[in-house]
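Student: Just need the structure, nothing else, for what follows:
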Amino acid sequence: MPKMTFVERDGTRREVDAPLGLSVLEVAHKHGIDLEGACEGSLACSTCHVVIDPEWFDKLNAPSEDEEDMLDLAFGLEETSRLGCQIVIDETLDGLVVKLPAGTRNAQG
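Tutor: Below you'll find the predicted structure:
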């Protein structure tokens, strides 16, 4: 089974199992990682904002226009920011490293 690492807000690194077909958001919830996901992956908020380790960023599919629009609302946006609900685990992402941002902004209406 693929693995991924979450770097929590305090810098703690947690390696977890990342089942194929689950999103980064779903993997976080499965393991009790503090990643909100207020809209439950429907691309209506930015609360599942994560920062992808630069080594991994170019291995991901490009974000959709809708994801980019939501990312514009994210707190603490960085060059390698993505929404966790839009990254689905496959074999190529075994070892993926993502960092939780310092905070979130829920602009869901």
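Student: CA only for contacts and neighbour counts going forward, please
Tutor: Will do.
Student: Mind listing residues that contact stretch 87-100?
Tutor: Contact with stretch 87-100 is made by 2-9, 18-24, 35, 49-53, 56, 59-60, as judged by Cα atoms under 8 Å, 6 or more residues apart in numbering.
Student: Now the buried members of those.
Tutor: For the contacts of stretch 87-100, a burial check counting by 16 or more other Cα atoms under 10 Å picks out 2-8, 18-20, 22-24, 35, 49-53.
Student: and stretch 68-75, which residues are buried?
Tutor: Result for stretch 68-75 [16+ other Cα under 10 Å]: buried residues 68, 70-71, 73-75.
Student: and this one, so I can compare the two:
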Amino acid sequence: MPRITYIEHNGTRHEVDVRPGMTVMEGARDNGIPGIEADCGGACACSTCHVYVDPAWLDRLPPKDPMEEDMLDFAWQPDPERSRLTCQIKVTDALDGLIVQMPERQI
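Tutor: Reported below is the predicted structural model:
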């Protein structure tokens, strides 16, 4: 099962197994990871699941679609390169080892 590392803004690390087919947001929610609010439940209708993706992983993720790009405009301190919405990243075996970091605060 793929292991995802979630890093809180304060540096606290959470390494959890996430079942393939789930999203990175669902993995955080189901494992009680703080800092990923997911107010819209994964519908790409808010930006409260915004994270920064570790640079080593950027080329391994599917590209952002236009809806995700639009929602990232509302994220707290978005980074044009590293910001992603965790509700839009489907977990696959290829994502084993993915590292994401939460911004200082969510909107």
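Student: Restricted to helices, list the contacts of stretch 87-100 of structure 1.
Tutor: 24, 56 (DSSP state H).
Student: so who does residue 10 of structure 1 touch?
Tutor: Applying Cα under 8 Å, 6+ apart, no residues contact residue 10 of structure 1.
Student: Trace residue 94 of structure 1 over to structure 2, please.
Tutor: Using TM-score structural alignment as the criterion, residue 94 of structure 1 maps onto residue 96 of structure 2.
Student: tally of neighbours for that match?
Tutor: Neighbour count for residue 96 of structure 2, taken as other Cα atoms under 10 Å: 16.
Student: Number of residues surrounding residue 89 of structure 2?
Tutor: 19.
Student: Same check on residue 42 of structure 1?
Tutor: 10.
Student: And residue 55 of structure 2, by the same measure?
Tutor: Neighbours of residue 55 of structure 2 (other Cα under 10 Å): 12.
Student: All the strands of structure 1, residue numbers only.
Tutor: Ranges of strands within structure 1 are 3-7, 13-17, 49-52, 81-83, 96-99, based on DSSP state E.
Student: which part of structure 2 lines up with the shortest one?
Tutor: Alignment of strand 81-83 of structure 1 against structure 2: residues 83-85, by TM-score structural alignment.
Student: By how much does the matching stretch deviate from structure 1 on average?
Tutor: Compared with structure 1 after fitting, stretch 83-85 of structure 2 deviates on average by 0.3 Å (mean Cα distance after the TM-score superposition for structure 1).
Student: Going by neighbour count, list what's buried in that stretch.
Tutor: In stretch 83-85 of structure 2, counting by 16+ other Cα under 10 Å, buried: 83-85.
Student: do the same with stretch 94-102 of structure 1
Tutor: 94-101.
Student: Likewise for stretch 9-17 of structure 1?
Tutor: 16-17.
Student: try stretch 32-42 of structure 1
Tutor: For stretch 32-42 of structure 1, by 16+ other Cα under 10 Å, it's 33, 35-38, 41.
Student: shouldn't residue 39 of structure 2 be in contact with residue 29?
Tutor: No - using Cα atoms under 8 Å, residue 39 of structure 2 makes no contact with residue 29, being 10.9 Å away.
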